[in-house]
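A.B. asks: Sequence first, then the predicted structure:
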Amino acid sequence: MMEPDHLDVWGLGDKGMHPHVDVEMENRPYEQIYKAGFSGHTRRRMSPSRGYLAHVRREFTQYMQPARRVILKSVYSLANTEWIYKRFRPVVVVLLRNPYSVCHSIHRKWPDARLKPLASQGGLPSRLLGPHRELLEAAAKPYEILASRLGAYHKVALEAAGRHPEWVVVRHEDLCRDPLRAYEKLIGDIGLDWNESVAGYIRDTNKPKTSDEVQHVNRLSSDEIHKWKMLLSEQEIEDVRRFYRPFDMGFYSEIL
């Protein structure tokens, strides 16, 4: 299922790229959207829109038969994972990817838009801004802003994971390095069944990409680990390193 908290749910207001809802705070529209997702109802693909919630709710609630097992994936919920967990008690997997690849991916998609410095975003907890406010305010270039935002939100998500040892934390690079072994472990950790159908799908898609279409999922996973080195300039790499490293909790210390 596509992200129920996709960027266009919130528009371009002060919620920013990764909206934050305090864990003790009620947010009925956001809760309704996730409730529909976790109930197992599917929806039509959401068309691009800058509308706030009416359009999203209309698109999201095109009900079909409920699913037996629901997996929701979102790249926008880093700051809201604990809020989601408290209300719906899902099995949580925090999937990290190295900051160089993530920053490049965002900048490639939105080279000029949505690069609002994190320090100017409304509704953020003091624990996020306090220790790093000077660094966050100093971020000016695109990769500085992206790296500082990502670092801050990775820290929020990982601090929450530390409070919930039942959550599973995994790195994208570890899945790429040995996909069959790593996915078998991950699937077991979250209580799903590993079988030959799953293994076959991984083998069948672990091959070079032959199309730029979004729906084309083939990737040679080993190439994904260090691809960022060929995509970023030395200056961009340094910008990411300087503005992400202060937030790192040891998951990427070998490349920072």
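C.D. replies: Good, I have the coordinates. Note that the structure is predicted; figures quoted are calculated from it, not measured.
A.B. asks: going forward, measure contacts and count neighbours with C-alpha atoms only.
C.D. replies: Will do.
A.B. asks: hang on, isn't Q62 packed against R45?
C.D. replies: No - counting by CA atoms under 8 Å, Q62 sits too far from R45 to count as a contact (9.8 Å).
A.B. asks: show me where this structure has helices.
C.D. replies: 7-10, 28-38, 54-60, 81-88, 99-109, 126-129, 133-138, 142-163, 172-177, 179-189, 196-205, 221-224, 228-231, 234-244 (DSSP state H).
A.B. asks: a markdown table for these, including distance to I71?
C.D. replies: Formatted as a markdown table, those follow (distance: least, CA to CA, whole Å):
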| stretch | distance to I71 |
| --- | --- |
| helix 7-10 | 19 |
| helix 28-38 | 8 |
| helix 54-60 | 15 |
| helix 81-88 | 13 |
| helix 99-109 | 22 |
| helix 126-129 | 28 |
| helix 133-138 | 33 |
| helix 142-163 | 19 |
| helix 172-177 | 17 |
| helix 179-189 | 12 |
| helix 196-205 | 15 |
| helix 221-224 | 22 |
| helix 228-231 | 28 |
| helix 234-244 | 29 |
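A.B. asks: Apart from its chain neighbours, what residue comes closest to L135?
C.D. replies: Spatial nearest neighbour of L135, excluding adjacent residues (CA to CA, 6 or more residues apart in numbering): F243 at 7.3 Å.
A.B. asks: okay, now the one you found: neighbour count?
C.D. replies: By other CA atoms under 10 Å, the residues close to F243 number 24.
A.B. asks: for it, what are its contacts?
C.D. replies: L135, A139, E144, I145, A147, S148, G151 (CA atoms under 8 Å, 6 or more residues apart in numbering).
A.B. asks: Next up, a structure to set beside the first:
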Amino acid sequence: MNIYVNTFQSGKQKVLNKKELVLLTGVPRAGTSVVGDVLAKHSSIDSVFEPFNFHLGWKSVENYFPISDLDFTNEFCKKFLDNEIKFKSGIFPEDGFFKKLRKRLGFSGTKLSYNRAINSKTVETIIIKDPTACFLSPDFISKDYKVIYLYRNPFSVAASFKRMKWGFDMEDIIKRMKCSALKHIVDDVSTEIELLKDESLYLKSALLLWLLSYSLAYSKKNEVLIVDHGDILRDPISTYQKMLNYMGYDLTNEHLNIIKEFKSAKNSGPPKEGVAHQWNRSMDTINKYWKEILSEKEIKVVESICNPLISKLEGLKC
């Protein structure tokens, strides 16, 4: 276990601050924000929101979805744990005037969550909840940090991308992966990449990120914990207990209370247009609404492209 020791002077007293990192990742829309918040309902755990996000993360992040690079990740971890990391403003192109102003004044979710976690005297483990770090897992593994992949079915991911009108420059991401230690992951899905080249930007982005991220997760299946989002819906208590045990903790009353709150959520309607995170939605609704958003043709594309990897991931439960 790698632990950086941060020291600082408080009067004449020297204080040691030891913290461990856990990477909680998956594809965008896999649920890292909500799951990270639930796991952090423990006095010794806190979470930091997307420090590798291109818009609001570490200033050294130059692209969407940084690719495995041990020097890059080593520098991040050292600065992160030494309380020396500098973050971007967190301003997104679609942010309104007052939201931009608030972020320019230093009130971005990433900065606030980081300052709270790193300066806490009780927090021993910091969860980095970040789907944009899905290709950095080999680096965290090499540093003996725990990695949890949240696996969400590709139908829900594709529908969410369509609803949010999201798309990424997949050619750039694939190009950078080909020039890295992850080239074999791209090679493994080269046929699917070709089949998706003429699809819509949102469908191509969703499915290629899904394939590349979970192909990497599957290749590291003996070194990471892969958690099915559906298991969180079906049996949240035992699934959260599994994740906490993996991190070295037990379920607390605070965990049970928030799980109960999610299970009794009254908002069971479809997700709101353009809203990425809705904590008060019925968890059962989350994995069903895709049938109302994807066309029959799109559903068939998802099935043909993703079913082989779905079978492999489902096989891990046996």
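C.D. replies: That came through fine. Bear in mind the structure is a predicted one, so any value in this text is a computation, not a measurement.
A.B. asks: What does the TM-score come to for these two?
C.D. replies: The TM-score (TM-score structural alignment, normalised by the length of the first structure) is 0.74; 237 aligned residues with a CA RMSD of 3.7 Å.
A.B. asks: re earlier: D223 of the first structure: which of the contacts of F243 of the first structure is nearest?
C.D. replies: Closest approach to D223 of the first structure among these (CA to CA): A147, at 22.4 Å.
A.B. asks: mind checking what that closest one lines up with in the second structure?
C.D. replies: With TM-score structural alignment as the criterion, A147 of the first structure lines up with L207 in the second structure.
A.B. asks: any idea how far its match lies from G167 of the second structure?
C.D. replies: Per CA to CA, to the nearest Å, L207 of the second structure is found 11 Å from G167 of the second structure.
A.B. asks: Next: I118 of the second structure.
C.D. replies: Noted for I118 of the second structure: a distance of 33 Å to G167 of the second structure, by CA to CA.
A.B. asks: Just want to know which of the two has more residues nearby.
C.D. replies: I118 (24 against 15).
A.B. asks: K79 is in contact with the more buried one, correct?
C.D. replies: No - the pair I118 of the second structure and K79 does not pass the contact test of CA under 8 Å, sitting 11.2 Å apart.
A.B. asks: any shared contact partners between these two?
C.D. replies: Among the neighbours of I118 of the second structure, none is also in contact with K79 (CA under 8 Å, 6+ apart).
A.B. asks: List the contacts of S205 of the second structure.
C.D. replies: W166, G167, F168, D169, M170.
A.B. asks: switch to 7 Å and redo it
C.D. replies: G167, F168, M170 (CA atoms under 7 Å, 6 or more residues apart in numbering).
A.B. asks: residues in contact with the aligned residue in the first structure for the second one?
C.D. replies: Taking TM-score structural alignment for the superposition, F168 of the second structure sits opposite R114 in the first structure. The neighbours of R114 of the first structure, taking CA under 7 Å, 6+ apart as the test, are M17.
A.B. asks: Also E173 of the first structure?
C.D. replies: E173 of the first structure neighbours (CA under 7 Å, 6+ apart): R97, I225.
A.B. asks: Trace it over to the second structure, please.
C.D. replies: Match for E173 of the first structure (TM-score structural alignment): G230.
A.B. asks: For R45 of the first structure, the count of nearby residues, please.
C.D. replies: R45 of the first structure: 11 surrounding residues under other CA under 10 Å.
A.B. asks: Can you tell me how far it is from D239 of the first structure?
C.D. replies: For R45 of the first structure relative to D239 of the first structure (CA to CA), the value is 36 Å.
A.B. asks: L186 of the first structure too?
C.D. replies: L186 of the first structure is 33 Å from D239 of the first structure, by CA to CA.
A.B. asks: between these two, who's got more neighbours?
C.D. replies: D239 (21 against 18).
A.B. asks: nearest residue to that one other than its sequence neighbours?
C.D. replies: Excluding the flanking residues, the one nearest D239 of the first structure by CA to CA, 6+ apart is E144, at 5.4 Å.
A.B. asks: Now do the contacts for the closest residue to F135 of the second structure other than its chain neighbours.
C.D. replies: Spatial nearest neighbour of F135 of the second structure, chain neighbours left out: I67 (5.2 Å); criterion: CA to CA, 6+ apart. Listed by CA under 7 Å, 6+ apart, the contact set of I67 of the second structure reads F135, L136, R176, M177.
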